[in-house]
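[1] A structural model of the following input is requested.
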Amino acid sequence: MGKTHHEQHRIQNIGWLRAAVLGANDGIISTSSLVLGVAAAHAAHGNIVLTAVAGLVAGAMSMATGEYVSVSSQADTEKAAIAEEQTEIENDHEGEHRELTMIYMHRGLDRSLAAQVAQQLMAHDAIGAHARDELGISELSTARPFQAAWASAVSFSVGAALPLVVTALVPVQSLMFSMVSATLGALAILGGIAARTGGAKVLPGIVRITFWSTLAMSFSVGVGAAFGAIT
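    Coordinates of the predicted model:
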């Protein structure tokens, strides 16, 4: 008996990779921008550190909640669609067989082969075949709310830890320069790792993340400076 052939594709990482990269990226950018905005308003060092801590905690909880609600909604939609498909299979098995046959014909099979494939797949796992080939729901794309929430909260906290450490250790006089340098360096590394893990080109990923992060920090500094000038 031949050995079972298993393949590992980068797309299998897409679920956790998306949540992890989004969380870490948001943790670094939002906390750094928050710190830079408060520092530009000439706040005391203790207040800036407190701002960084509050930003880390609030951001992690916000990311977890947002991801859980969003992915839960996706999961509910998937469950409802599968339940509806199950009812259709039970009430009109022949009609669903014809529907699946047409799907395979559109993918290049002739009618007789498409009908045979549809028949065998429905005999093996009718709902699985329709979920995958008609609804586009597969094991790789199935929504996992807890996984997404946990990954987002942890990755945000890890990302936000960098600007928090920089804020705590660097004097106010050189805080803004140190924060921008550390943030852009960390984001460039993160963008490169994410691109390589996903199989994409590294340089465009780095350029994209550093450009938009610089823009976000610039706006925050401008708001903070304007507020500091008013007060």
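
[2] please count neighbours and contacts with C-alpha atoms only from this point.
    Fine.

[3] got a list of what T142 touches?
    Listed by Cα atoms under 8 Å, 6 or more residues apart in numbering, the contact set of T142 reads A75.

[4] element containing it?
    For T142, there is no host helix or strand (DSSP states H and E).

[5] quick one: the residue nearest to V57 when sequence neighbours are not counted from L187, how far?
    Using Cα to Cα, 6 or more residues apart in numbering and skipping residues adjacent in sequence, the residue nearest V57 is S157, 7.6 Å away. Look at S157 and L187: by Cα to Cα, to the nearest Å, they are 15 Å apart.

[6] same check on S30?
    On the measure of Cα to Cα, S30 and L187 end up 12 Å apart.

[7] could you pull out the buried residues of stretch 171-182?
    Neighbour counts over stretch 171-182 (16 or more other Cα atoms under 10 Å) mark V172, L175, M176, S178, M179, V180, A182 as buried.

[8] second input sequence below; structure requested for side-by-side comparison:
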Amino acid sequence: MSRLHHENHLVSRIGWLRAAVLGANDGIVSTASLIVGVASASSESSEILVAGVAGMVAGAMSMAAGEYVSVSSQSDTEQADLARETQELATQPEAEREELARFYVNRGVEIELAERVADQLMKNNALEAHARHELGLSEITTARPVVAALTSALTFAVGAMMPLGMVLVAPSHILVMAVSIASLLFLALLGAVGARAGGANILKATVRVTFWGAFAMALTAGIGALFGSAG
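    Predicted structure coming up:
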């Protein structure tokens, strides 16, 4: 008696994982950079905290809106392609059958077998078959604007809370250093977790995320210090 072989492919996570990693990364980097920049120009903890909270709220809303608009545009394109494919299946079924058969022939399947496979797929669900093989669309990769928007906003807020927490616990005279070091550690952890979830190289992902986070914070700290001294 044969057993079904079930596989959990990592690509099935791509929709939410990309939005989650992007949101959390931006939350940490944007908020930490803002806090470091403001702290370099001002020593008032209340001002720094207000700026950080405002940055967190504005950033989360911006991420949600940006992701929704971007992914909605992708979804509109997918729907337009599916509508055109539906029309072609209705008006040129034989040509679409040959196109599907050619897909398998080009991948090494004998032409007779490829034609039989195309016939079976066309009878079962012609649009799904052409969407998958001709357009590269599947349930895994289909754009989901609402999911992307909510995931990005939520993870941005979670990421932003990490450097914000340091404002509450770190003494003002070491705030810049405390936020910077803690944020780099958070970024390293995020890079490792994201790489682990996506099956990527953990060291490479961690170094990449940490480097660019450090660069952003150093730049904003320098700008903050410049304006602070000028004032």
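
[9] ok, back up a step: wait, the residue nearest to V57 of the first structure sits on A24?
    Yes: using Cα atoms under 8 Å, S157 of the first structure is in contact with A24, at 7.3 Å.

[10] what's the burial count for L185 of the second structure?
    14 (other Cα atoms under 10 Å).

[11] what do you get for A153 of the second structure?
    When neighbours are counted by other Cα under 10 Å, A153 of the second structure comes out with 28.

[12] got a list of what it touches?
    By Cα under 8 Å, 6+ apart, the contact list for A153 of the second structure reads G23, G59, A60, M61, S62, M63, A64.

[13] can you give me the helices in the second structure?
    For the second structure, the helices defined by DSSP state H cover 14-41, 45-91, 93-105, 111-133, 145-169, 175-198, 202-230.

[14] tell me what the longest one is packed against?
    The helices and strands touching helix 45-91 of the second structure, judged by 3 or more Cα pairs under 8 Å, 6 or more residues apart in numbering; DSSP states H and E, are helix 14-41, helix 111-133, helix 145-169.

[15] that one vs helix 145-169, what angle?
    Counting by axes from the mean of the first three to the mean of the last three Cα atoms, to 10 degrees, helix 45-91 of the second structure lies at 170 degrees to helix 145-169.

[16] average offset between helix 45-91 of the second structure and the first structure?
    Average distance between helix 45-91 of the second structure and its aligned residues in the first structure, after superposition and using mean Cα distance after the TM-score superposition for the first structure, equals 0.5 Å.

[17] do the same with stretch 145-153 of the second structure
    Averaged out, stretch 145-153 of the second structure is 0.6 Å away (mean Cα distance after the TM-score superposition for the first structure).

[18] hang on, the earlier thing: more crowded one of S157 and L187 of the first structure?
    The neighbour comparison of S157 of the first structure against L187 (other Cα under 10 Å) goes to S157, with 26 against 22.

[19] mind checking how far that one is from A186 of the first structure?
    Distance, S157 of the first structure to A186 of the first structure, by Cα to Cα: 14 Å.

[20] just S32 of the first structure next, same as before
    Separation of S32 of the first structure from A186 of the first structure (Cα to Cα) stands at 11 Å.

[21] ok, L121 of the first structure next?
    Here the criterion is Cα to Cα. By it, L121 of the first structure lies 48 Å from A186 of the first structure.

[22] next, format the helices of the second structure as a markdown table and append distance to L4 of the second structure.
    As requested, these are exported to a markdown table (distance: least, Cα to Cα, whole Å):
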| stretch | distance to L4 of the second structure |
| --- | --- |
| helix 14-41 | 25 |
| helix 45-91 | 32 |
| helix 93-105 | 24 |
| helix 111-133 | 21 |
| helix 145-169 | 31 |
| helix 175-198 | 25 |
| helix 202-230 | 32 |
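
[23] so of the ones you listed, which one's packed in deepest?
    Mean neighbour count (mean count of other Cα atoms under 10 Å) peaks for helix 14-41 among the helices of the second structure, with a mean of 24.

[24] what is it packed up against?
    Helix 14-41 of the second structure sits against helix 45-91, helix 145-169, helix 175-198, helix 202-230, with contacts defined as 3+ Cα pairs under 8 Å, 6+ apart.

[25] which other residues reach the third one?
    Residues from elsewhere that reach helix 175-198 of the second structure, judged by Cα under 8 Å, 6+ apart: 10-11, 13-14, 17, 21, 24-25, 28-29, 32, 35-36, 39-40, 162-163, 166-167, 170, 201-203, 205-210, 213-214, 217.

[26] for it, give me the average deviation versus the first structure.
    Compared with the first structure after the fit, helix 175-198 of the second structure shows a mean deviation of 0.7 Å (mean Cα distance after the TM-score superposition for the first structure).

[27] what's the angle from that helix to helix 202-230?
    160 degrees.

[28] contact partners for the closest residue to A168 of the first structure other than its chain neighbours?
    Excluding the flanking residues, the one nearest A168 of the first structure by Cα to Cα, 6+ apart is V49, at 6.0 Å. Neighbouring residues of V49 of the first structure by Cα under 8 Å, 6+ apart: V35, L164, T167, A168.

[29] can you convert the residues you listed into JSON lines and add a column each for distance to K3 of the first structure?
    What follows is these, written out as JSON lines (distance: Cα to Cα, whole Å):
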{"residue": "V35", "distance to K3 of the first structure": "56"}
{"residue": "L164", "distance to K3 of the first structure": "51"}
{"residue": "T167", "distance to K3 of the first structure": "55"}
{"residue": "A168", "distance to K3 of the first structure": "56"}
